[in-house]
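Student: Structure for this input, please:
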Amino acid sequence: MKRREALKNIGLTIGYSAIAPSALSILQSCTTEKEKWVPLFFTQEEGLVMTKLVDLILPKTEATPGALDVNVPEFLDLYASKAYDTEAKEKYSKGIKSIIEALAIPESGAQYLKTEDYTNLLDKYLRPTNEEEILYKQEKNLVYESLLNLRDQAVWAYKTSKTIGEEVLAYDPIPTVQKGCIPIEEATGGKAWSL
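Tutor: Model (predicted):
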């Protein structure tokens, strides 16, 4: 191994110590083709639902790839499968099942749900009025908590993907200059730094 790569790996290890140890290797291994993806943790139906929800939460735009372009659903599935302990898996699975129930999937299956069904669910729980939000929190509404968790996980997986880190966010693999007290526009063109 070259000295530069060794130093880079040490820096990555220190910088990512807050992330579960296997998260980075899991993230790097999520390069499957969508047609070939077989969920490990999710059921096929849950995988389909998670894919649709994540696509609506982080859609592709003209300027940026979407969550599906960087395999966020595959990462979430693999992460739950490999990094969660039994208790966390049960809690996560219970939350996913609550989302499935809230969607009222027809007997014919999730593939027959329309985009509006997913949009209505996301609008109801991720864009609530102040009164609804207070009520969801007081009731400890599982669908609300699960969708918030899904959104947070999807954003985390999206921002830590290699494509987003190197092509969308401000990226400097070997930072050498420290410039203090300058506007973010001047420093990075207004972009957040990639980890």
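Student: make it CA atoms for all contacts and neighbour counts henceforth
Tutor: Will do.
Student: Which helix or strand contains the most centrally placed residue in the chain?
Tutor: In the chain, the centroid-proximal residue (CA atoms, centre = their mean) is Ala154; its distance is 1.6 Å. Ala154 belongs to helix 142-159 when assigned by DSSP states H and E.
Student: Show me what that helix is packed against.
Tutor: Contacting helix 142-159 under the criterion 3 or more CA pairs under 8 Å, 6 or more residues apart in numbering; DSSP states H and E are the following elements: helix 44-57, helix 72-83, helix 86-103, helix 115-126.
Student: Quick one: residues in contact with it.
Tutor: Residues outside helix 142-159 that contact it (CA atoms under 8 Å, 6 or more residues apart in numbering) are 27, 54, 57-58, 67, 70, 72-73, 75-76, 92, 95-96, 98-99, 102, 122, 125-126, 136, 164-165, 194.
Student: another one to check against the first:
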Amino acid sequence: MDRRDAVKSVAIMMGGVLTASTMSVMLNSCNTSMKEGKGIDFTDDEKGMVNRMTDVIIPKTDTPGAVDAGVPAFIIMMMQECYPDKDQQQFHAGLAAFDKLCKGRYKGNFLKLSPDKQETAVADLDKMVLGKNSLPDKNLAFYRHLKELTLLGFFTSEPGATETLRYVQIPGRYDGCVPYKKGEKAWAT
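Tutor: As a prediction, this is how the structure comes out:
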């Protein structure tokens, strides 16, 4: 199986949680004509924001969280190596816009807020960008990519697939109609 087929399979397995733009970036990243090398570097504060925001999106509970699965590093790698410069610039501008929003609304930089206020800020951002009455703010649209990459990175990681979902290394025969009992984990394989 080549990378393109693997990416398509992952998207199907995840039930279509990826938007067309993220899927397009992933498939285009298979194109060898794209420039080699790293994209726009993340500052320490930007890395900290990505780290904390992914932790809020998928926190550690009795199962590993996004940080435990290495999702922040995955997001940075995907942004730098797979996304075009324009999308990278929008992502960095979005982080700055979100930090500015936090200063105005919560009276401090995102990283300096208490954990409770950070969780509230991310929840409010989620509603603003992805909610039913979402506002079309292009500066905050970066959050859509952040959340998609968080889900992709987590559920395709070893801890996400093996400890959060049900996983059988060699699943055996295909059974298209598996009964579901309330409270069971979803299948990774």
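Student: post-alignment, the helix holding Ala154 of structure 1 versus structure 2, mean distance?
Tutor: Here the mean offset of helix 142-159 of structure 1 against structure 2 after fitting is 2.4 Å, by mean CA distance after the TM-score superposition for structure 1.
Student: Tell me the counterpart of Val67 of structure 2 in structure 1.
Tutor: Alignment note (TM-score structural alignment): Val67 of structure 2 maps to Leu68 of structure 1.
Student: How about Phe142 of structure 2?
Tutor: Aligning on TM-score structural alignment places Phe142 of structure 2 opposite Ser146 in structure 1.
Student: any idea how far Tyr174 of structure 2 lies from Thr189 of structure 2?
Tutor: 10 Å (CA to CA, to the nearest Å).
Student: More neighbours: those two, which one.
Tutor: Using other CA atoms under 10 Å as the criterion, Tyr174 of structure 2 and Thr189 rank with Thr189 on top: 13 against 7.
Student: from what I can see the more buried one touches Val168, true?
Tutor: Yes. Contact criterion CA atoms under 8 Å: Thr189 of structure 2 and Val168 qualify, at 6.3 Å.
Student: aligned partner of Glu163 of structure 2 in structure 1?
Tutor: Per TM-score structural alignment, Glu163 of structure 2 is aligned with Glu167.
Student: can you pull the contacts of its match?
Tutor: By CA under 8 Å, 6+ apart, Glu167 of structure 1 has no neighbours at all.
Student: how much space between it and Leu56 of structure 1?
Tutor: Applying CA to CA to Glu167 of structure 1 and Leu56 of structure 1 gives a distance of 21 Å.
Student: Check Ala102 of structure 1 too.
Tutor: To Leu56 of structure 1, Ala102 of structure 1 is 17 Å away according to CA to CA.
Student: These two: which has the busier surroundings?
Tutor: More crowded of Ala102 of structure 1 and Leu56, by other CA under 10 Å: Leu56, with 17 against 13.
Student: Thr119 is in contact with that one, correct?
Tutor: Yes. Contact criterion CA under 8 Å: Leu56 of structure 1 and Thr119 qualify, at 7.5 Å.
Student: so how far is Gly190 of structure 1 from the nearest residue to Leu68 of structure 1 once chain neighbours are set aside?
Tutor: Once flanking residues are discounted, Leu68 of structure 1 sits nearest to Asp55: 6.1 Å by CA to CA, 6 or more residues apart in numbering. Going from Asp55 of structure 1 to Gly190 of structure 1 by CA to CA gives 25 Å.
Student: Right, I'll leave it there.
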